[in-house]
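In: Structural data only, the sequence is not supplied:
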């Protein structure tokens, strides 16, 4: 078995940590996908379905009426990306370190705390 196949989880975790570190150093304006969404979704599909959704997040009202269609769609894309990247980070850490754990019962709490810690500092 090649070293990469044996340690794919650690490689995945390392790449994701680099991506997180790089993206965290950028401002919102440098990361925004609104111009791309304006080009791709210029006819605003799903606007009718999304128009009825509104909620408070970080003390601000989130809705199409408040922030506009493209920023509202971007909000869901960004939150989905956060959930996905931290899930994959946890998967990579779990797979990559499982063989090194002597106390198997301690493995899952350590992975959850590791990912939570990285998310908190992000």
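Out: Yep, it's here. Owing to the predicted nature of the structure, the values given are computational and were not obtained by experimental measurement.
In: C-alpha only now, for contacts and for neighbours.
Out: Noted.
In: can you map out the strands along this structure?
Out: 54-57, 60-63 (DSSP state E).
In: which stretch among the ones you listed comes nearest residue 14?
Out: strand 54-57 (30.6 Å; Cα to Cα).
In: elements contacting that closest one?
Out: Using 3 or more Cα pairs under 8 Å, 6 or more residues apart in numbering; DSSP states H and E as the contact test, the elements touching strand 54-57 are strand 60-63.
In: ok, now with 10 Å
Out: In terms of contacts (3 or more Cα pairs under 10 Å, 6 or more residues apart in numbering; DSSP states H and E), strand 54-57 is packed against strand 60-63, helix 64-67.
In: Below is an additional structure, to be compared with the one above:
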């Protein structure tokens, strides 16, 4: 097999795998991803309840607080949004890295990466529109994009 071909597969495989994982989870209804009956039911959340009891803010026109959601759903919100940020950070990092290794200059690689991330984050939320019990949110597009941009930034620090 051609050495260049193998190198390209190694470069782009993480991008394809991460994008596929995002697509897979976007295809699942909320009930299949609900953390409350599993992980969160086995964790003592009393410390969170005591320390974050006064935390309250709006996200996508909904109040996020323990008093409104309960402690399990409150924690689940942060886990879910952290997962959005983290997976898109990985996607941005590996997409940018692949472009650089393909010989794209840094400035163009950043621009192409950010455009790709904006497109993929938007298409992910559109995909969720067609998935049962999922709500597409502009705020999630922004969160995903910022996570992806963070990944690009982190990778850009490497010389």
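Out: Everything's here; your move. The structure presented is a predicted model; accordingly, all values stated were derived computationally and were not measured.
In: just to revisit the earlier point, looking at the helices and strands packed on strand 54-57 of the first structure, which is nearest to residue 35 of the first structure?
Out: Nearest to residue 35 of the first structure, of all those, is helix 64-67, at 14.6 Å by Cα to Cα.
In: residues in the second structure aligned with that closest one?
Out: Helix 64-67 of the first structure corresponds to residues 66-69 in the second structure, going by TM-score structural alignment.
In: Go through that stretch and flag the buried ones.
Out: residue 66 (16 or more other Cα atoms under 10 Å).
In: which outside residues touch that stretch?
Out: With contacts defined as Cα atoms under 10 Å, 6 or more residues apart in numbering, stretch 66-69 of the second structure is touched by 48-50, 52-56, 62-63, 72-77.
In: and the counterpart of residue 94 of the first structure in the second structure, how far is that from residue 49 of the second structure?
Out: Counting by TM-score structural alignment, residue 94 of the first structure lines up with residue 96 in the second structure. Residue 96 of the second structure is 40 Å from residue 49 of the second structure, where distance means Cα to Cα, to the nearest Å.
In: Just want to know which of the two has more residues nearby.
Out: Each of residue 96 of the second structure and residue 49 has its neighbours counted (other Cα atoms under 10 Å); residue 96 has more, 30 against 18.
In: Could you report the neighbour count for residue 51 of the second structure?
Out: 9.
In: One more: the one 3 residues further on?
Out: Taking other Cα under 10 Å as the neighbour definition, residue 54 of the second structure ends up with a count of 11.
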